[in-house]
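> predicted structure and sequence below. I'll ask about it afterward.
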Amino acid sequence: MSCLICGPKLATCGVVISIWGVIMLAMLGVFFRTHSAVLIEDVPLTEEDFRDTNPPQKIYGIYNQVAYNCFIAAAIYVVVGVFSFCQISLNKRKEYLVQ
């Protein structure tokens, strides 16, 4: 029993978008993990974070949390890519059996 959900074009689009998402989010995760100063505007900081007794460690902790979130999103893109690849193979098998 095959679980064919989407067509070949949608499955191919899913694979392409997943590859791009994994590359982009993995790179963002690495840059957040290295505490890149360019990404400071993307870190959800509050005034209390600067009033802490040790502000750099608090800010680095928030950077690490954002990096962790990027890696989780990249893993979700991997799952979507694997699903899309399976859909491509199911579509090819269906096409082969029809001929």
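All right, it came through fine.
> make it CA atoms for all contacts and neighbour counts henceforth
Will do.
> show me what contacts the residue nearest in space to the middle of the chain?
Geometric centre of the chain, nearest residue: A74, 2.3 Å, by C-alpha atoms, centre = their mean. Residues near A74 by C-alpha atoms under 8 Å, 6 or more residues apart in numbering: 21-23, 25-26.
> quickly find the element holding it.
Per DSSP states H and E: A74 is located in helix 55-98.
> returning to that earlier point: restrict the contacts of A74 to the buried ones and give me that as a ChimeraX selection.
Selection of the buried residues among those in ChimeraX, burial being defined by 16 or more other C-alpha atoms under 10 Å:
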select :21,22,25,26
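> try it against this one:
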Amino acid sequence: MASLLFCGPKLAACGIVLSIWGVIMLVMLGIFFNVHSAVLIEDVPYTEADILNDSNPPQTVYGLYDQVSYNCFIAAGIYVLLGGLSLCQVRLNKRKEYMVH
């Protein structure tokens, strides 16, 4: 029977810790981008041409804030999936410890 175990217990535990940290950080960043925090303006991908050629510049910048916010939430979701995968690996490693070879 094929085993789904592909990483050791220490790597799986490290994956869980990094996933938890990534989810917390990215969800908080997503919230701050969603409320259009002025501190994060340097991380919004706009150019001067976007601002000068637009008749309603604040709405354009707010749209970019929202896009970055969605990207943060998507990345947090990916971290949740990887955390779940790491959790499965931890459980498979625990089960392997009790099996007789």
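That came through, no problem. Predicted model, so just to flag it, every value in this text is computed and none were measured.
> if I look at the residue nearest to the centre of the first structure, how far off is A67 of the first structure?
Separation of A74 of the first structure from A67 of the first structure (C-alpha to C-alpha, to the nearest Å): 11 Å.
> follow-up on the earlier one: the residue nearest to the centre of the first structure matches what in the second structure?
Aligned counterpart of A74 of the first structure in the second structure: A76 (TM-score structural alignment).
> what do you get for K94 of the first structure?
Matched to the second structure by TM-score structural alignment, K94 of the first structure sits across from K96.
> count the residues that sit near that match.
Counted by other C-alpha atoms under 10 Å, the residues lying close to K96 of the second structure total 12.
> and the gap between C70 of the first structure and F85 of the first structure?
Per C-alpha to C-alpha, C70 of the first structure is found 22 Å from F85 of the first structure.
> could you check which of the two has the larger neighbour count?
Counted by other C-alpha under 10 Å, C70 of the first structure and F85 do not tie: C70 has more neighbours, with 22 against 18.
> which residue in the second structure lines up with S84 of the first structure?
Match for S84 of the first structure (TM-score structural alignment): S86.
> please disregard the earlier target; I meant E48 of the first structure.
Match for E48 of the first structure (TM-score structural alignment): A49.
> got it, and G7 of the first structure?
Checking TM-score structural alignment: G7 of the first structure goes with G8.
> leaving out the residues flanking it, which one is nearest to its match?
If the residues on either side of it in the chain are set aside, G8 of the second structure comes closest to N93, at 6.9 Å by C-alpha to C-alpha, 6 or more residues apart in numbering.
> residues in contact with the residue with the largest distance to the centre of the first structure?
What lies farthest from the middle of the first structure is Q99; by C-alpha atoms, centre = their mean that is 37.8 Å. The contact partners of Q99 of the first structure, by C-alpha under 8 Å, 6+ apart, come to none.
> any idea how far it is from S2 of the first structure?
18 Å.
> just W20 of the first structure next, same as before
W20 of the first structure is 28 Å from S2 of the first structure, where distance means C-alpha to C-alpha.
> neighbour count winner among the two?
The residue with more neighbours, out of W20 of the first structure and S2, is W20; 14 against 9, by other C-alpha under 10 Å.
> perfect, I'm done here.
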